[in-house]
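>>> Just the structure for this:
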Amino acid sequence: MNPREVAFTGLFTALTAVGAQISIPLGPVPVTLQVLMVLLSGLVLGPRVGFLSQIIYVLAGAVGLPVFAGFSGGFSYLYGPTGGYLLAFPLAAFFAGYLAENFEGRKGMVIGSFLGVSVIYLLGWLRLAFFLGGDFHRAFLLGVLPFVPIDVAKAVLAVLIAARVKKAIDWR
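Below you'll find the predicted structure:
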């Protein structure tokens, strides 16, 4: 990795941590700006560096740094009701970045953002369902459905921001 990639990895790790603190409680899964930052990391940095920034974020929280929502951290959060969402962040950044790089224009960014959100929903929903004793329907109602309009807006916002950032700087 070159020094710019290291710096941007750290920046997006920190932005995800800050996004986690902007939180509105909504049942067992809060509304935060983490998803926006995860998508931006992939769209702006590309699949490899975006993935790495989110791996570092998840590992930082797992070892106890207070980077998760509510200034929390610890390995137990990966086993809690929101653990699947957290574990999906690196994959979401990777897919968003991969599709953004491999499709022309904003089309790849849009598809990548929605695939990234879908990956977060899938892993988050599955973990939440197991946490709720296998109640997949209740997990969907609590951990996916209320967030769809919010995360659609975050995905669109991520595309708009990433397009402007990429136009303004050539970070590589």
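>>> going forward, measure contacts between C-alpha atoms and count neighbours the same way
Noted.
>>> ok, longest helix in this protein?
Using DSSP state H, we find that the single longest helix of the chain is helix 105-131.
>>> Going by neighbour count, which residues in that one are buried?
Of the residues in helix 105-131, 108-129, 131 count as buried by neighbour count, 16 or more other CA atoms under 10 Å.
>>> which SSE is Gly70 in?
Following DSSP states H and E, one finds Gly70 outside all helices and strands.
>>> can you give me the strands for this protein?
Taking DSSP state E as the test, the strands found in the chain are 23-24, 31-32.
>>> rewinding a little: report all helices and strands that the longest helix of the chain contacts.
Applying 3 or more CA pairs under 8 Å, 6 or more residues apart in numbering; DSSP states H and E, one finds that helix 105-131 contacts helix 34-45, helix 83-102, helix 136-143, helix 148-168.
>>> and it with helix 136-143, angle?
Here the directions of helix 105-131 and helix 136-143 differ by 120 degrees (axes from the mean of the first three to the mean of the last three CA atoms, to 10 degrees).
>>> now helix 105-131 and helix 34-45, what's the angle there?
Interaxial angle, helix 105-131 versus helix 34-45 (the same axes, to 10 degrees): 140 degrees.
>>> Please generate a structure for the following sequence too, so the two can be compared:
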Amino acid sequence: MKKNTVKDLCMIAVFAAIISIVGQFSIPLPGGVPMTLQTLIIALAGAVLGSKKGFWSTVIYILIGAIGVPVFAGWTGGIGAIMGMTGGFLVSFPLIALFTGLGDEIGVRLSVSAGARGRKVISSVSLLIGVLVGYVVNYAVGSVWFMAVAQSNLATALTACVIPFIPTSILKAVLVLILGPVLKHSLEKAHVLEVRRTAAV
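As a prediction, the model looks like this:
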């Protein structure tokens, strides 16, 4: 097995573990959808590991929970948790990492011919768009799933699944924009991650 493959698998496992841990720091809300730090770490997984490895780190997290390990919010686990009202958010978590990673990778590709300042601006804007797209998709899937399971209307779903989370989603996106490039650069400098000059989408 190649050395880089071992490192990649280790980093995927590390982020899956971190997602599991931060999921326990949750704030219950009246609508039934808890507020957690998971979406911040999941987006960081995409920004740091890239779209593919970030995606798989989140898939592994979901699979661990699906077999019954209590890694979901509130120390829950099992298929029952996935099939519940918040299941749509869980199953679409990997898409947050995927779109965030794609945003970062597209930014790298588009900024190759730009100057130092231009590269930073293009990369930052592309990463931010990727994070926001991931969050929007997550909330869209989560809301539709919530409506189906709770048999509620769109207004109720938006009140429970979207509106209370908009301010924190914006804050998380900004944190990913700040922390993502720093963490990725530090891990690349430490030779924990392979340096990504360009990226395949």
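>>> Just give the TM-score of the two.
Aligned and superposed, the two chains score 0.96 in TM-score terms (TM-score structural alignment, normalised by the length of the first structure); 172 aligned residues with a CA RMSD of 1.1 Å.
>>> Next one: the residue sitting nearest the centre point of the first structure from Leu128 of the first structure, what distance?
Closest residue to the average C-alpha location of the first structure: Val38 at 3.3 Å, with CA atoms, centre = their mean. Separation of Val38 of the first structure from Leu128 of the first structure (CA to CA, to the nearest Å): 20 Å.
>>> With Val119 of the first structure instead?
Using CA to CA, we find Val119 of the first structure at a distance of 14 Å from Leu128 of the first structure.
>>> again with Gly27 of the first structure
Going from Gly27 of the first structure to Leu128 of the first structure by CA to CA gives 12 Å.
>>> Could you name the residue of the first structure that is farthest from its center?
Gly133 (25.2 Å).
>>> Under the alignment, what does that residue map to in the second structure?
Using TM-score structural alignment as the criterion, Gly133 of the first structure maps onto Gln151 of the second structure.
>>> Contacts only, for its match.
With contacts defined as CA atoms under 8 Å, 6 or more residues apart in numbering, Gln151 of the second structure has no neighbours.
>>> which residues does Val18 of the first structure contact?
Counting by CA under 8 Å, 6+ apart, Val18 of the first structure touches 34, 67.
>>> Please say which position in the second structure it maps to.
With TM-score structural alignment as the criterion, Val18 of the first structure lines up with Ile21 in the second structure.
>>> list the buried ones in stretch 79-90 of the first structure?
Buried residues in stretch 79-90 of the first structure, counted by 16+ other CA under 10 Å: 79, 81-90.
>>> would you turn the strands of the first structure into CSV with distance to Gly10 of the first structure?
CSV is the format used below for the strands of the first structure (distance: least, CA to CA, whole Å):
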stretch, distance to Gly10 of the first structure
strand 23-24, 21
strand 31-32, 20
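>>> Please identify which of the ones you listed is closest to Ala7 of the first structure.
Proximity to Ala7 of the first structure (CA to CA) singles out strand 31-32 among the strands of the first structure, at 23.8 Å.
>>> how about the closest one, which residues of the second structure does it hit?
Strand 31-32 of the first structure corresponds to residues 35-36 in the second structure, going by TM-score structural alignment.
>>> Distance of the aligned residue in the first structure for Gly87 of the second structure relative to Gly143 of the first structure?
Applying TM-score structural alignment, one finds that Gly87 of the second structure aligns to Gly83 in the first structure. Distance of Gly83 of the first structure to Gly143 of the first structure, given as CA to CA: 12 Å.
>>> got it, and Phe95 of the first structure?
21 Å.
>>> can you check Leu78 of the first structure too?
As defined by CA to CA, Leu78 of the first structure lies at a distance of 15 Å from Gly143 of the first structure.
>>> more neighbours, these two?
Neighbour count, other CA atoms under 10 Å: between Leu78 of the first structure and Gly143, Gly143 has more, with 28 against 19.
>>> Just give me the match in the second structure for that one.
By TM-score structural alignment, Gly143 of the first structure lines up with Cys161 in the second structure.
>>> Its match and Val144 touch, don't they?
No - with contact defined as CA atoms under 8 Å, Cys161 of the second structure and Val144 do not form a contacting pair (9.6 Å).
>>> Now the equivalent of Ala173 of the second structure over in the first structure. Nearest residue, chain neighbours left out?
By TM-score structural alignment, Ala173 of the second structure lines up with Ala155 in the first structure. Sequence neighbours aside, Ser113 is the residue nearest to Ala155 of the first structure in space, at 5.4 Å (criterion: CA to CA, 6 or more residues apart in numbering).
>>> just checking, that neighbour touches Leu91?
No - counting by CA under 8 Å, Ser113 of the first structure stays clear of Leu91, with 11.6 Å between them.
>>> Leu177 of the second structure and Ser124 touch, don't they?
Yes - using CA under 8 Å, Leu177 of the second structure is in contact with Ser124, at 6.6 Å.
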